[in-house]
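[1] predicted model follows, preceded by the sequence.
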Amino acid sequence: MATTSKSPLAVTLKQNRPFVSLQQEAFLSILRTASELSNTADKLLRQFDITQQQYNVLRILRGAGTEGLCRNEISARMVAAAPDMSRLLDRMEKSGWITRERAEDDRRQVSTFITDSGKKLLTIIEGPVHAQTHRLFEGVKSTDLKMLVDVLAQIRSRRAELS
């Protein structure tokens, strides 16, 4: 009698029945991996009293330069959606990492800018974040990483088509 070995994900999830399809296994594997990577990032960033979303906003604003960005443009560039961008920015402004200014000609337009304090925090965090990312992917061949990036882009593209 032939035995079939369980996939690493099935073992991790303590799943006794086979996955409905390879697509389901891939989907659940992506979700599980994303959750584990997110928890790892949370643990690292917690040392600096910053969340992943706040870190992402600071990186976006630094990249925007002296022009700053409006709330909706920041939201559109986020890696993960932030359900309440206004409150997130309020907390970041209170921490001194960002400033917001209303446009003179259109008072409804509010631009957000990274402060020197926000830039300094990013500089401090980037070394440990880079080191952690390197450790997480250490041993994975560059060609495999490129393939992973390409496959994930295909999935995101397909999802966008279905929306």
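    Noted; the coordinates are in hand.
[2] CA only for contacts and neighbour counts going forward, please
    Noted.
[3] can you give me the helices for the protein?
    Ranges of helices in the chain, per DSSP state H, are 8-12, 22-46, 52-64, 71-77, 85-95, 116-137, 142-162.
[4] between those helices, which one is nearest to residue 105?
    Closest approach to residue 105 among the helices of the chain is made by helix 71-77 (17.6 Å; C-alpha to C-alpha).
[5] put this next to the previous one:
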Amino acid sequence: MTQEDFKDNLPIDSPERKRLPLLLRRAWYGLNQAFRRQISHAGATPDQFTALRTLNEGDSVGLTQSELTRAMSSDPNTVASLLERMENNGWILRKPHETDGRAKRILLLPSGEKKYIELRDCAIDLQGDILMTLPEAQRNTFLEELAKVADACHDAAQVAGRKNRSNNDQ
């Protein structure tokens, strides 16, 4: 994107302009804090809910830690710590992968499914409350466009990682 893509003379990073990184951070932080406060009584965190939801919606044989990490758009160390706490809570079971001796399958236990169901309504209600700020006719379009932005951010991170590795190899 260049300056010519805008109809005004403001620099792309002008404080008067709405800027993607700040808006995404503000939206994520507000949503995460609101959800954290709503579910704190249940002894769970937003990341734990995301893991529970992802496992609940995943394959019945379970996901590997790498698959869960990718599905959650997270990093391996964060997910490893998260899974340890969830296993201690009795929500998941990690068992050896059937063909890869280094990997483990993560299975959602009945108590984890129960916890997911307990938290799900809070998540649905919060999303509904947030999306109510948009006209009904724009909600699905907004989510579709946001998904494109999220995919573009993911792709940019992949490209930056490859460039960084390439520069380090020189």
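    Yes, it's here. Please read these numbers as outputs of a predicted model, since none were measured by experiment.
[6] so can I have a markdown table of the helices of structure 1 showing distance to residue 106 of structure 1 and mean neighbour count?
    A markdown table is the format used below for the helices of structure 1 (distance: least, C-alpha to C-alpha, whole Å; neighbours: other C-alpha atoms under 10 Å):
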| stretch | distance to residue 106 of structure 1 | mean neighbour count |
| --- | --- | --- |
| helix 8-12 | 53 | 13 |
| helix 22-46 | 36 | 13 |
| helix 52-64 | 20 | 19 |
| helix 71-77 | 15 | 14 |
| helix 85-95 | 18 | 15 |
| helix 116-137 | 26 | 14 |
| helix 142-162 | 33 | 11 |
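[7] mind putting those into a markdown table with distance to residue 102 of structure 1?
    Below are the helices of structure 1 laid out as a markdown table (distance: least, C-alpha to C-alpha, whole Å):
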| stretch | distance to residue 102 of structure 1 |
| --- | --- |
| helix 8-12 | 50 |
| helix 22-46 | 31 |
| helix 52-64 | 16 |
| helix 71-77 | 12 |
| helix 85-95 | 14 |
| helix 116-137 | 20 |
| helix 142-162 | 33 |
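[8] aligned partner of residue 107 of structure 1 in structure 2?
    By TM-score structural alignment, residue 107 of structure 1 lines up with residue 101 in structure 2.
[9] and that match, how far is that from residue 64 of structure 2?
    From residue 101 of structure 2 across to residue 64 of structure 2, the span is 12 Å (C-alpha to C-alpha, to the nearest Å).
[10] those two - which one has more neighbours?
    When residue 101 of structure 2 and residue 64 are compared for neighbours, residue 64 comes out ahead with 17 against 8, by other C-alpha atoms under 10 Å.
[11] give me every residue that touches the closest residue in space to that one that isn't next to it in sequence.
    Of all residues not flanking residue 64 of structure 2 in the chain, residue 105 sits nearest, at 4.6 Å (C-alpha to C-alpha, 6 or more residues apart in numbering). Counting by C-alpha atoms under 8 Å, 6 or more residues apart in numbering, residue 105 of structure 2 touches 61-65, 94-97.
[12] how about 10 Å then?
    Residues counted as contacts of residue 105 of structure 2 (C-alpha atoms under 10 Å, 6 or more residues apart in numbering) are 61-68, 93-98.
[13] now do residue 54 of structure 2
    Shown in contact with residue 54 of structure 2 (C-alpha under 10 Å, 6+ apart): 48, 62-63, 67-68, 71-72, 108, 116.
[14] what comes into contact with stretch 40-50 of structure 2?
    Applying C-alpha under 10 Å, 6+ apart, the contact partners of stretch 40-50 of structure 2 are 31-39, 51-56, 68, 71-72, 74, 78-79, 82-83, 85-86, 89, 91, 112, 115-120, 123.
[15] any idea how far the residue positioned nearest the centre of structure 1 lies from residue 56 of structure 1?
    The centre of structure 1 sits closest to residue 79, judged by C-alpha atoms, centre = their mean, with a distance of 4.1 Å. Between residue 79 of structure 1 and residue 56 of structure 1 the computed distance is 7 Å (C-alpha to C-alpha).
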